[in-house]
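Colleague: Based on what follows, work out the 3D shape:
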Amino acid sequence: MLVDDRVGAVGGIDTALRILSAGFKGAGYNVEFFSFFKAPENPSFEIARKVPYIFREQVYNLQYSHKILWTSSAKLKKIVKKAWRLYADLRMLLYILPRRKGHIFVFTNFASAEAAVSSIKLIRRLGGDSLFIHQMHMAFDSEYIQSLLPSVEKRLLDVFDEILMLTRQDAESASKYFGQEIGFIENPILQSENVQSIVAEKRGATISCITRFTYQKRLELAISAFDAIAHDFPQWTLNIYGEGADRDKLATLIESSKNKHQILLNGPVDSKTAMQIWEKTDLNLMSSRFEGLPMTILEAASCATPTVATPCSPGLNQFVEGAGFLADNDTQVALEEALKQAMTSPELREAKARQGLSKIAENSVEKIVEKWEKIFHTISVERNR
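Modeller: Prediction:
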């Protein structure tokens, strides 16, 4: 049972789940998807059941979006919040309860994992033997995860059978923090079938960003850095694909840019289209504030497209240092310099692309599924002692 808040929504976790589910099926598992919200349809997924849910932080927004509640007393607001949470917890329990035996739940989203805590505790008391695993898809040292510590993540540690990270560096940081060993499993990736012929053919002038338009992704930095040097590289274009709350702000920024004719703001794309874009793109550009081990750099690397990025997580930093162009720091000037280095030399881009292909060989679906199966086996053995 693969769990996320929006199974089927276009994004990195969607891609990872799609690839991982195919790997599990190939290994003989029955795979279902548990989504909290009704997500955009994605033909790559067969969503077993959609469970409407309101997370804790969204209860507040729910209350104040209704005029009657907004004008109500603090006591009434508190009652409504508790009542809605109880209702939501009941729906969660009714979904998990029939699956309390013989299932493996893999939660890939923190909010989803946190929302299941009460139900998992009850299932434990009822003698359920299903496994519950939470994999953090964000760098442990990121501002997002650090804002949740210490109480929330420690509570998950007490309830879930296993907490996993995406990279060795994050696992080491988490182990030190929690005072116990925390493991890690990387995201799986499929290599483009035509990759060997693609490597030598990449002599174009296209930079792409495929991402969400949110605070985390900080696309304004990518746009400003490219615009600052675009006049020296008139043949190059920056193509941005995605959707999100910052779309209007980004559109306004592009419109005011000196070289706006070289910057294109496009809509979101699905995983299949993303791979087609990476096959024809010369560089991937990332300017995030924080990340884990982003699928976008693995997907790009699988199509011989090196990444230019700001240093925003241990996993990303390690990968891009050897197989891409890592800015010295997260300033615009540093990102401009990294872009210049990448855009100036097609030979260096090809060398970085080949290093990327070598690195992602360790992220093959078969190897990643083997790692998951070892985790499943270890948990089961420890339970039966």
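
Colleague: C-alpha only now, for contacts and for neighbours.
Modeller: OK.

Colleague: can you give me the helices in the stretch 1-150 of the chain?
Modeller: Using DSSP state H, counting those that start in this stretch, the helices of the stretch 1-150 of the chain run over residues 12-26, 56-64, 67-70, 74-96, 110-115, 117-125, 143-148.

Colleague: among these, which is nearest Ser288?
Modeller: Taking CA to CA, helix 143-148 is the member of the helices of the stretch 1-150 of the chain nearest to Ser288, at 11.9 Å.

Colleague: Can you give the distance from that closest one to the centre of its chain?
Modeller: Mean-position distance between helix 143-148 and its chain equals 15 Å (CA atoms, centre = their mean, to the nearest Å).

Colleague: just to revisit the earlier point, can you tell me which of the helices of the stretch 1-150 of the chain is nearest to Gly322?
Modeller: Short answer: helix 12-26, nearest of the helices of the stretch 1-150 of the chain by CA to CA, at 21.6 Å.

Colleague: Could you look up the SS state of the nearest residue to Ser288 once chain neighbours are set aside?
Modeller: Distances taken as CA to CA, 6 or more residues apart in numbering put Lys217 closest to Ser288, at 4.1 Å, once the chain neighbours are dropped. Lys217 falls in the coil class when you classify it by DSSP: H, G, I helix; E, B strand; the rest coil.

Colleague: The structure of the following sequence is requested for comparison with the preceding one:
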Amino acid sequence: MKKLLIILHDLSAGGAEKMMARLAGALVDAGNDVTLLMLTGGGVNAAHLDPRVKKVELRSTRSSRAVPALARFLRANRFDAQLAALTHVNVVAIAAAVLSGTLSRLHVSERNAFSHDKHVNPDFMVRVAYLVAPLLYRLIPNPVICVSRGVAQDLVDSTIARRQDVTIADNPVLDNDFREKNPGLPSHRWLQEKSSAVIVAVGRLAPQKGFDTLITAFAALSDRSVRLIIFGEGALRNRLLNQARTMGVADRVDLPGYTHDPLAEVAAADCFVLSSRFEGSPNALVEALSTGTPVVATRCPHGPQDILIGGLVAPLVAVDDPVALTHAIALQLSTPRDLQRHSRLDAAARFMNASAVQTYLTAMLGSPSS
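Modeller: Below you'll find the predicted structure:
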């Protein structure tokens, strides 16, 4: 049994936070003693954390001020391996590991396309972290764990990081028995009592997710009975609702907010759409595949091309191309639902907990059984 630590900002509704919570549970399943530490604390995903995972909250007012407290914790609690996630947390973890003498055991991870993600958060300290991180990645003893080949290549191409400074581990998105599990019941009224086809998308209401393009593509569908539900919270809510009103589809578009069971909603839908402008390894796409529901995705950097095997599993369209997106959605809605269902399930299987956790154990400990 190895003693492992995961370091996060908090357990908010983001994809990285959800995956780290899942990874913590999967590492426990693999026979390890796991602690998940939050620099601040709280978040909706805290409720889903495996009770066997030890939870620590430093309650710092912001991540950058957590270095002294984290250094004290690392010095007092020796772990076989430490894993940090997200760029600004990585920088804090590196500083604390240096102060505590545990740098050799620290592993950091990048969850998104670095060249795109560095422009998203305007916070000054986060911007500083993105400037400093590539230099630190050259200096730390262990390679940066990236969630896809595309994220790893982007980090090498867009920063001073070298090929030997990166490695890859898959996200633990799905339960090992996902094929045998029946989905829960959807909460949305359009999915509970379907009178027409329903398209579903899931993600933060942010420019990265391309929901403006999705609404434009949706408005161009010839079938005026089709409905669109976008589950998620974010700053663009009013803008997207105004766009739907302007395009005359407000009565067929709904933004109901965060959903606690996206699999249930997607499983009941007729098509899932990933309209992102960039990703790391889109967990929502994997979850959608696991339900067997037909999907459409943009060929965004990075992840969808790898997950969908270059378009063999499901259609891939260019980023910000609403015409192509309309055609792809219409094609999926007019195709028998079960066509290529097994291909979608097989593509999702790579991201089962048991498979993905071994890639992390290899990256952190040298071999899955170390």
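
Colleague: Just the TM-score for the two chains, thanks.
Modeller: After superposition, the two chains reach a TM-score of 0.80 (TM-score structural alignment, normalised by the length of the second structure), with 336 aligned residues with a CA RMSD of 3.1 Å.

Colleague: Strands along the stretch 151-300 of the second structure, start to end?
Modeller: 166-168, 198-202, 227-231, 253-257, 271-274, 295-298 (DSSP state E, counting those that start in this stretch).

Colleague: With the first structure overlaid, report how far the fifth one is off on average.
Modeller: In this case it means strand 271-274 of the second structure. For strand 271-274 of the second structure, the mean deviation from the first structure after alignment is 1.5 Å (mean CA distance after the TM-score superposition for the first structure).

Colleague: Which other helices and strands does that strand contact?
Modeller: strand 198-202, helix 283-291, strand 295-298, helix 322-334 (3 or more CA pairs under 8 Å, 6 or more residues apart in numbering; DSSP states H and E).

Colleague: compared with the first structure, how much does the next helix or strand after the shortest one deviate?
Modeller: The element immediately downstream of strand 295-298 of the second structure (helix or strand, assigned by DSSP states H and E) is helix 304-307. Between helix 304-307 of the second structure and its aligned partner residues in the first structure, the average distance after superposition works out to 2.1 Å, using mean CA distance after the TM-score superposition for the first structure.

Colleague: equivalent range in the first structure for helix 304-307 of the second structure?
Modeller: Matched against the first structure by TM-score structural alignment, helix 304-307 of the second structure falls on residues 316-319.

Colleague: sorry, back to before: now do the same for the residue nearest to Ser288 of the first structure: its match in the second structure.
Modeller: Using TM-score structural alignment, Lys217 of the first structure pairs with Lys209 in the second structure.

Colleague: Quickly note the distance from its match to Ala356 of the second structure.
Modeller: Look at Lys209 of the second structure and Ala356 of the second structure: by CA to CA, to the nearest Å, they are 25 Å apart.

Colleague: My guess is the residue nearest to Ser288 of the first structure contacts Arg289. True?
Modeller: Yes: contact criterion CA atoms under 8 Å: Lys217 of the first structure and Arg289 qualify, at 6.2 Å.

Colleague: Tell me how many other residues crowd Arg72 of the second structure.
Modeller: Summarising burial for Arg72 of the second structure: neighbours were counted as other CA atoms under 10 Å, giving 14.

Colleague: I'd say it and Gly101 touch.
Modeller: No: using CA under 8 Å, Arg72 of the second structure is not in contact with Gly101, being 10.5 Å away.

Colleague: In a markdown table: the strands of the stretch 151-300 of the second structure, plus mean neighbour count and distance to Pro51 of the second structure.
Modeller: Converted to a markdown table, the strands of the stretch 151-300 of the second structure look like this (neighbours: other CA atoms under 10 Å; distance: least, CA to CA, whole Å):
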| stretch | mean neighbour count | distance to Pro51 of the second structure |
| --- | --- | --- |
| strand 166-168 | 22 | 28 |
| strand 198-202 | 25 | 27 |
| strand 227-231 | 24 | 27 |
| strand 253-257 | 18 | 27 |
| strand 271-274 | 26 | 32 |
| strand 295-298 | 26 | 33 |
